[in-house]
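K.L.:
Below are the sequence and a predicted model; questions follow.
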Amino acid sequence: MTDEAPTGFTRVRLDLAYDGGGFSGWARQVGRRTVQEEIEEALRVVTRSPGRYELTVAGRTDAGVHARGQVAHVDLPDEVWAGQGEGRLLRRLAGRLPHDVRVWRAEEAPPYFNARFSAVWRRYAYRVADHPGGVDPLLRGHVLWHNWPLDVAAMNEASRRLLGEHDFAAFCRRREGATTIRALRDLRWERRADGVVEGTVRADAFCHNMVRALVGALLFVGDGHRPPDWPARVLAARVRDSAVHVVRPHGLTLEEVAYPPDGELAARNAQARRRRTLAGAEGAAG
């Protein structure tokens, strides 16, 4: 994967949002409806191109996960981009895309921009309702119902113990050749005025199922089934605990992806591609 558009092409940054309820995730899959396929097909149609232009995305969301601040890039032939311009391309995409996915911005990316490797952090939100009557029907596609009252202070106490760079193998689905070392920068909970408990999770990157597994563990703390030090003990063991449940995806939303200043993009790309290890650790989990 290159950090520069091929000769004769312009790299375009796309900022987009989608309701994940009707998708089998971001990544293109044979026989399944995905966000990537919808946008790539819409681009093909509105640019009147014979073939599709492949998107590179900041974070491949799972089936049912939503996004409000997703970022992708696509390399378009110079003549195609010159004939579109930002406003014209957005209007055409709005008329072609289904209503559960929107592109809000399309602009020429700076040199060395890569939607995936240039990102310095991703921020997700997970929303839970613990009202005994259930979830507001108008929010049911974006809020999980937890049938136990939640102690937000206990969840925050447990969350603070997980911050920093660790091997999150106990909270990730392992993938061959992929590291499970991540830097968790923010993990906190608050009860909104409407009673919904909202968690903010921010890290440089996430491994598969990491956020939903962390939420599952913290809900067990919040409802009193486990003490606040339990998630940190699970983390230290680096082994998946059978009591850690991966919560349902519909409560999870990718809210924001952050990038460094333009002059630091190339250095960030190189850093993101380096194999992660923990200081003083040998044979870090891969």
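P.N.:
On my side now, so go ahead. If you're wondering where the values come from, they're calculated on a predicted model, not measured in any experiment. Numbers count the residues shown, from 1 in each chain.
K.L.:
can we go C-alpha only for contacts and neighbour counts from here?
P.N.:
OK.
K.L.:
Hmm, residue 40 is touching residue 57, no?
P.N.:
No. Using C-alpha atoms under 8 Å as the test, residue 40 is too far from residue 57 to be in contact (11.9 Å).
K.L.:
So the two - more neighbours on which side?
P.N.:
Between residue 40 and residue 57, residue 57 has the larger neighbour count (other C-alpha atoms under 10 Å), namely 22 against 17.
K.L.:
Below is an additional structure, to be compared with the one above:
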Amino acid sequence: MTARGRYCLRRFSRATLDSRRKRESCYAALRDPRTLRFSDQPLDVDTRVVARVEYHGGHYHGWQAQPHLSVPTVQEALENALAAVAGLPVVTTCAGRTDTGVHGFSQIIHFDDHVGRSTKAWVMGVNRHLPDAVRVHWALPTSSDFHARFSATARHYRYILCNTPIRPAALSGLVTWYRHPLDLSVMNEAAQRLLGEHDFSAFRAASCQASSPDRFVSTCDVHRRGDLVIVDITANAFLHHMVRNVVGSLLAVGTAARSVGWFEEVLASRDRTLAAETAAADGLYLARVDYPDTFDLPPTPEGPTLLTGHL
């Protein structure tokens, strides 16, 4: 690590972050995993902290804590680890509450540091108290008006299918196995019908509590990498089960069980009963959350790590 990088990381406090130039220089050091370090300097009390969290959703009953059910959740595991470092309860807010079995490659959270711990404590210390299926990748002080959910401008979900005759053993729980041949050209053609702002009631779970079914989808692409078929979809926000319901209907088109015209009619119908069955949870990842540049968050790497290339 350069002397400049060491200097920045030692002084990774909110006061230092007021300078955009210094902050960008610090991030340059953080981007290189070979020189990954975090500051020992305590943050100011009541500093808002933003962090990137990764987790294997197959081990949990979704993100949101459910104390009345006594089931393991990601939020509970994370807040227990944060509390162990803080010495008092810590409440987190996430960018998107994932369902049971859904993975978080780049879940963004925020919480308020009421005790003044260092960024090193919020990463390395917290990770020591976390189960293997959950990890904090970075934690940084941010402005008090940052909100993991409401400051987000877009969410990017990635659905991964292993399209092989035999179920893959090594990828169990990380992808959804689908043995039938798929025509990606017609799947892509159907996917483009989702672009723009629509009422997505046809792809909305009955239990969805969103006040409005309208969402704006900016990208939806289907592509193949070897045996893997990947559906990438970006929107300002998503309804409950929206991605999995979309993927289920795209698969019906890809196998020629249904047509592109049918897919378009389903979207226009706003009727969930007309769409195909919901795709399994194990192939779905919250891959990236976008925020305004003013927050200067570190870039999200390609993910999950079983893939290569760029989002």
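P.N.:
Cool, the structure landed. What you see is a predicted model, and the numbers here were worked out from it, not measured in a lab.
K.L.:
Which parts of the stretch 201-311 of the second structure are strands?
P.N.:
Using DSSP state E, counting those that start in this stretch, the strands found in the stretch 201-311 of the second structure span residues 214-225, 228-235, 284-290.
K.L.:
Superposed on the first structure, what's the mean shift for the shortest one?
P.N.:
In the superposition with the first structure, the average deviation recorded for strand 284-290 of the second structure is 0.4 Å (mean C-alpha distance after the TM-score superposition for the first structure).
K.L.:
Equivalent analysis for the second one, please.
P.N.:
On superposition with the first structure, the mean distance recorded for strand 228-235 of the second structure (mean C-alpha distance after the TM-score superposition for the first structure) is 0.6 Å.
K.L.:
Over in the first structure, find the residue span that strand aligns onto.
P.N.:
Aligning strand 228-235 of the second structure against the first structure (TM-score structural alignment) gives residues 196-203.
K.L.:
Now do the SS call for residue 109 of the second structure.
P.N.:
Per DSSP: H, G, I helix; E, B strand; the rest coil, the secondary structure class of residue 109 of the second structure is strand.
K.L.:
residues near it, how many?
P.N.:
Residue 109 of the second structure has 20 nearby residues by other C-alpha under 10 Å.
K.L.:
Residue in the first structure paired with it?
P.N.:
Residue 109 of the second structure maps onto residue 72 in the first structure when the alignment is built from TM-score structural alignment.
K.L.:
Quick check: the gap between that match and residue 107 of the first structure.
P.N.:
Separation of residue 72 of the first structure from residue 107 of the first structure (C-alpha to C-alpha, to the nearest Å) stands at 11 Å.
K.L.:
which residues are common contacts for the two?
P.N.:
Between them, residue 72 of the first structure and residue 107 share these contacting residues under C-alpha atoms under 8 Å, 6 or more residues apart in numbering: 13-14.
K.L.:
that older thread, between the strands of the stretch 201-311 of the second structure, which one is nearest to residue 20 of the second structure?
P.N.:
strand 284-290 (18.9 Å; C-alpha to C-alpha).
K.L.:
so that closest one matches what in the first structure?
P.N.:
Going by TM-score structural alignment, strand 284-290 of the second structure sits over residues 252-258 in the first structure.
K.L.:
Would you state the helices of the stretch 101-250 of the first structure in chain order?
P.N.:
Taking DSSP state H, counting those that start in this stretch as the criterion, the stretch 101-250 of the first structure contains helices spanning 152-160, 210-222, 230-237.
K.L.:
Residue 97 of the first structure: which of those helices is closest?
P.N.:
Among those, helix 210-222 comes nearest to residue 97 of the first structure, with 28.6 Å by C-alpha to C-alpha.
K.L.:
right, and the helices of the stretch 101-250 of the first structure - which one's nearest residue 263 of the first structure?
P.N.:
helix 210-222 (30.8 Å).
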